[in-house]
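Peer 1: can you look at this prediction? I've put the sequence above it.
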Amino acid sequence: MRAILTALALSFALPMAACSRDASEAESAATIPVTIAMAGQAHRFDVEVARTDAEQDRGLMFRTSLPENGGMLFPFAKPRIGSFWMKNTLIPLDMIFVRADGSIDRIAENTIPESLEPVVSGGEVSAVLELAGGTAARLGIDETAKVTWKE
């Protein structure tokens, strides 16, 4: 009888866990602190890191929200021209293109959800930081800022 009850409980629990996996994946992902400093101010964000090619390909696709102090960092093995698009990205983002020295090459503000138009850096960058759309304007972040993080 106990085996039957256990099997019955699992038959309900496993599908529920599978359904909630995608929704909570972002919430449970490990984050690192990223700081954007400028003019005597520092803004801290706790962001996910897209380390692998697969993680970088998926990025923030299919997300319906992003925490105010959240985001995603895309570090590159060596500096390159950064080029992103918004395919399957459902929310506007601010893309901050970061040079190897932490200075900001370009900020693409409020990128258009699901757009296939490339969003490209102005020069070679070592990382791209994606934040919720409007964050840069709200906090006064501009190209004079420095971006730092430790993995």
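Peer 2: Received, thanks. Note that the structure is a prediction, hence the values are computed from the model and not measured.

Peer 1: CA atoms for contacts and neighbours, from now on please.
Peer 2: Fine.

Peer 1: mind listing the helices for this protein?
Peer 2: Ranges of helices in the chain, per DSSP state H, are 2-28, 53-58, 135-139.

Peer 1: for Ile141, see how far away the residue nearest to the spatial centre of the chain is.
Peer 2: Centroid check for the chain by C-alpha atoms, centre = their mean gives Met72 as the closest residue, at 1.9 Å. Relative to Ile141, Met72 is positioned 17 Å away (C-alpha to C-alpha, to the nearest Å).

Peer 1: that older thread, enumerate every residue touching the residue nearest to the centre of the chain.
Peer 2: Neighbouring residues of Met72 by C-alpha atoms under 8 Å, 6 or more residues apart in numbering: 47-50, 59-60, 129-131.

Peer 1: among the residues you listed, which ones are in strands?
Peer 2: Per DSSP state E, strands hold the following members of those: 47-49, 129-131.

Peer 1: use this one as the comparison:
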Amino acid sequence: MPRTFVVAVSAALLGLCAGCTNDGTTAAANDATATAKAIPLTIKSANGAHVFQVELAQSAAEQERGLMYRRNLADDFGMLFWPYPAGGGAPREASFWMKNTPSPLDIIFIRADGTIARIAENAVPFDTTPISSGEPVGAVLEIRGGRSSELGIAEGDKVSWDHSAG
């Protein structure tokens, strides 16, 4: 998602916001496979395991940009914001928005223990309304909008990936 995302324990308390503007992104950036390294990520739900190939957004700049300007996301593609917040540290409440993001996204907030805390389904493209995790999280996953519901992914499901990647 990122578009821009609000950093820290609470945007209301800290008033900090990381912004991103259109920087002349090329058409290649609209292709979900345009960025390099992708790793497998698995979500175990009541109806089985669902595997996604995810790009890692680890630096502050990568997390600020997220999936901005991306179109036509593949069903098995995602972006993992890990560690969240960038640079590591203790899990924090996360807040994302859809600025400069033309595709609806499911934003999956993941606790430090790997369980899903909240799913914000079908986040509205270009909307700047903050979408909060509601509790401290250690990672955030963005996938194509509606995909969580299609696959039966729910709060409490377990998410795993190779933590040595990156």
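Peer 2: Arrived safely. All values derive from a computational prediction rather than experimental measurement.

Peer 1: tell me how they score on TM after superposing.
Peer 2: Put the two chains on top of each other and the TM-score (TM-score structural alignment, normalised by the length of the first structure) is 0.83; 134 aligned residues with a C-alpha RMSD of 1.8 Å.

Peer 1: spatially, which two of the contacts of Met72 of the first structure are the most separated?
Peer 2: Ala50 and Leu131 (13.5 Å; C-alpha to C-alpha).

Peer 1: the two - which one has more neighbours?
Peer 2: Taking other C-alpha atoms under 10 Å, Ala50 of the first structure and Leu131 do not tie; Leu131 has more neighbours (26 against 18).

Peer 1: Thr89 of the first structure: neighbour count?
Peer 2: 20.

Peer 1: surely it touches Leu60?
Peer 2: Yes - Thr89 of the first structure lies in contact with Leu60 (C-alpha atoms under 8 Å); the separation is 6.2 Å.

Peer 1: once you drop chain neighbours, what's closest to Glu151 of the first structure?
Peer 2: Ile32 (6.7 Å; C-alpha to C-alpha, 6 or more residues apart in numbering).

Peer 1: mind listing what whichever residue in the second structure pairs up with that neighbour touches?
Peer 2: Aligning on TM-score structural alignment places Ile32 of the first structure opposite Ile39 in the second structure. Ile39 of the second structure makes contact with 53-56, 161-162, 165, according to C-alpha under 8 Å, 6+ apart.

Peer 1: ditto for Leu41 of the second structure
Peer 2: 51-54, 159-162.

Peer 1: in the second structure, what range does stretch 96-114 of the first structure match?
Peer 2: The aligned range for stretch 96-114 of the first structure in the second structure is 108-126, by TM-score structural alignment.

Peer 1: the closest residue to Ala28 of the second structure other than its chain neighbours and Asp76 of the second structure: what is the separation?
Peer 2: Among residues not flanking Ala28 of the second structure along the chain, Ala34 sits closest, at 5.7 Å (C-alpha to C-alpha, 6+ apart). Applying C-alpha to C-alpha, one obtains 15 Å for the distance of Ala34 of the second structure from Asp76 of the second structure.
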